[in-house]
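Asks: Next input, structure requested:
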Amino acid sequence: MNGKVLLVEDDDSVREALVSIIEEHGLNVQAYSSAAQFLESFKPSAKSEVIVLDMKMPAMTGLELQSKLAEMQAHIPIIFISGQSHKEEIIQGLKHGASDFLLKPFKFEDLLFSIDKCLKLDLDYKQIKNKHDLLTPREKEVFEELVNGQLLKAIAIKWDVSESVVKLHKSNIMQKLQIETLQDLTRISIALKSHQ
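Replies: Here you go, the predicted structure:
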């Protein structure tokens, strides 16, 4: 699995150990000692990424960084790691979209398994989003109508166009997204919404 691991951990010894383990697993790692340092150099990538994020850090906590990334609309999977977190913090992190939570000391295999899973999810999402971005504004509207169960005839009446025009939009959508069924359309819609 190609991809990049963005590690944010303020404990030097833990950070160095994790970098070593992740690199041995064959992955590229960029390590940061604070959330502020991470934000200074952060640029979303077209390649698959995952953030391994310490929840308890001075100045800016992992939860605060997660919130900042949400404001920036940076939809990257986050794996929280922590030695001491309250249940409420864990729930808050997961509720706001974190992919996993590991309590220190955790097994390295568990972290590597979670990283691989997140990189695959991020790659799938980015491939779907790239295809969805190819749709014209009108095709995106038809996409939403179809996902919401509207029939072609109903869409045509709503927009005061012929059904053949709507059929053409639908055909273009299916071609650009490289899918064949309405079930595939729904699957793509769910994948896109899960990262909003």
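Asks: only C-alpha atoms for contact and neighbour calcs from this point on.
Replies: Noted.
Asks: and the lengthiest helix in the chain, what does it pack onto?
Replies: Counting residues, the longest helix found in the chain (DSSP state H) is helix 108-132. Judged by 3 or more C-alpha pairs under 8 Å, 6 or more residues apart in numbering; DSSP states H and E, helix 108-132 is in contact with strand 49-54, helix 163-177, helix 182-193.
Asks: right, so those: which one is the most enclosed?
Replies: strand 49-54 (a mean of 26; mean count of other C-alpha atoms under 10 Å).
Asks: what's the helix or strand following that one in contact with?
Replies: With elements assigned by DSSP states H and E, the helix or strand that comes after strand 49-54 is helix 62-71. Here helix 62-71 makes contact (C-alpha atoms under 8 Å, 6 or more residues apart in numbering) with Ala35, Leu53, Asp54, Met55, Lys56, His75, Phe80, Glu89, Gly93.
Asks: and the gap between Lys120 and Gln30?
Replies: 18 Å (C-alpha to C-alpha, to the nearest Å).
Asks: Have a look at these two and say which one is more surrounded.
Replies: Each of Lys120 and Gln30 has its neighbours counted (other C-alpha atoms under 10 Å); Lys120 has more, 18 against 12.
Asks: Sequence B follows; please return its structure for comparison with A:
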Amino acid sequence: MSELTQTIYVVDDDEAMRDSMNWLLEGEGYRVACFDSGESFLSARRDDMSGCIVLDVRMPEMSGLELHEKLDALGSQLPIIFVTGHGDVPMAVGALQRGACDFIEKPFHNEDLLSRIRRALELDAELAARRHRDGAITHRLEQLTLREKEVMQLVVAGKLNKQIADQLSISMKTVEAHRARVMEKMGVRTLAELVKAVMSLK
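Replies: Here you go, the predicted model:
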């Protein structure tokens, strides 16, 4: 994923802060979208958004922490950088423990914010690549027959062909045929690749 498709979503009720962040980030070549409340961001949110959120902790009505909880409940994986005042650090640390990406204290240096944003965008790209890979693996798993899935699970569990044949009451030749089709359908060449593919979904 390139940065061209990623957007930095600034959610802050302070208009001056939104304007200065917008100016800074657009000056660095980023796509920026600003929102004055958690509610306005939620109403614009889509599942296919990519990038990161720069989110003020303290906002009237819906706080940044409440928005984080709502996004979490919706299954959002957009990395969140909390912007905090000095007294909000314990809250921000708690948010990190619940899955936020980072936080930065006001007043902050522009370069400090930009370095955090670069890390968040890298994380977003990694998560998107993982989702794409997992989606491809899931699609391949769906192509397997029930018997092929049974054989695959036993292969991944380290069982030998003879043990699989005994356990499933089928011939060794049948096990070998199923095993070959599993490798082909899963798009892997080695047992190690098969194990990694199956384990990545757990």
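Asks: Name the nearest of the contacts of helix 62-71 of structure 1 relative to Lys176 of structure 1.
Replies: His75 (22.6 Å; C-alpha to C-alpha).
Asks: neighbours around that closest one, how many?
Replies: So His75 of structure 1, with other C-alpha under 10 Å, has 20 neighbours.
Asks: Return the residue of structure 2 aligned against it.
Replies: Using TM-score structural alignment, the partner of His75 of structure 1 in structure 2 is Gln77.
Asks: do the same with Asp122 of structure 1
Replies: Aligned partner of Asp122 of structure 1 by TM-score structural alignment: Asp124.
Asks: re earlier: who touches the match of His75 of structure 1 in this structure?
Replies: Gln77 of structure 2 touches Asp124, Leu127, counting by C-alpha under 8 Å, 6+ apart.
Asks: Quick check: Phe101 of structure 1 is in a strand.
Replies: Yes. If the criterion is DSSP: H, G, I helix; E, B strand; the rest coil, then Phe101 of structure 1 is within a strand.
Asks: Skipping adjacent residues, who's closest to it in space?
Replies: Distances taken as C-alpha to C-alpha, 6 or more residues apart in numbering place Phe80 nearest to Phe101 of structure 1, at 4.7 Å, with adjacent residues excluded.
Asks: In a strand, the one you found, correct?
Replies: Yes. With three-state DSSP as the criterion, Phe80 of structure 1 is located in a strand.
Asks: ok, now which ones touch it?
Replies: Val52, Leu53, Asp54, Met55, Gly62, Gly93, Ala98, Asp100, Phe101, Leu102.
Asks: go again using 10 Å as the cut-off
Replies: 8, 51-56, 62-63, 66, 90, 93-94, 98-103 (C-alpha atoms under 10 Å, 6 or more residues apart in numbering).
Asks: picking that back up, any chance of the contacts of helix 62-71 of structure 1 in JSON lines, plus distance to Pro44 of structure 1?
Replies: Formatted as JSON lines, these follow (distance: C-alpha to C-alpha, whole Å):
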{"residue": "Ala35", "distance to Pro44 of structure 1": "15"}
{"residue": "Leu53", "distance to Pro44 of structure 1": "16"}
{"residue": "Asp54", "distance to Pro44 of structure 1": "20"}
{"residue": "Met55", "distance to Pro44 of structure 1": "21"}
{"residue": "Lys56", "distance to Pro44 of structure 1": "24"}
{"residue": "His75", "distance to Pro44 of structure 1": "9"}
{"residue": "Phe80", "distance to Pro44 of structure 1": "19"}
{"residue": "Glu89", "distance to Pro44 of structure 1": "26"}
{"residue": "Gly93", "distance to Pro44 of structure 1": "20"}
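Asks: picking up where we left off before, is the match of His75 of structure 1 within a helix or a strand, and which one?
Replies: Counting by DSSP H and E, Gln77 of structure 2 is part of no helix or strand.
Asks: how much space between it and Val175 of structure 2?
Replies: 40 Å.
Asks: Verify the stated contact: Ala100 of structure 2 with Met91.
Replies: No. Taking C-alpha atoms under 10 Å as the definition, Ala100 of structure 2 is not a contact partner of Met91, at 11.2 Å.
Asks: more neighbours, those two?
Replies: When Ala100 of structure 2 and Met91 are compared for neighbours, Ala100 comes out ahead with 20 against 14, by other C-alpha under 10 Å.
Asks: Just tell me what that one corresponds to in structure 1.
Replies: Aligned partner of Ala100 of structure 2 by TM-score structural alignment: Ala98.
Asks: Could you report the separation of the residue lying closest to that match once chain neighbours are set aside from Glu9 of structure 1?
Replies: In space, and not counting its chain neighbours, Ala98 of structure 1 is closest to Ile78: 4.9 Å by C-alpha to C-alpha, 6+ apart. Separation of Ile78 of structure 1 from Glu9 of structure 1 (C-alpha to C-alpha) stands at 13 Å.
Asks: ok, which pair from the contacts of helix 62-71 of structure 1 is furthest apart?
Replies: Lys56 and His75, at 21.3 Å, using C-alpha to C-alpha across the contacts of helix 62-71 of structure 1.
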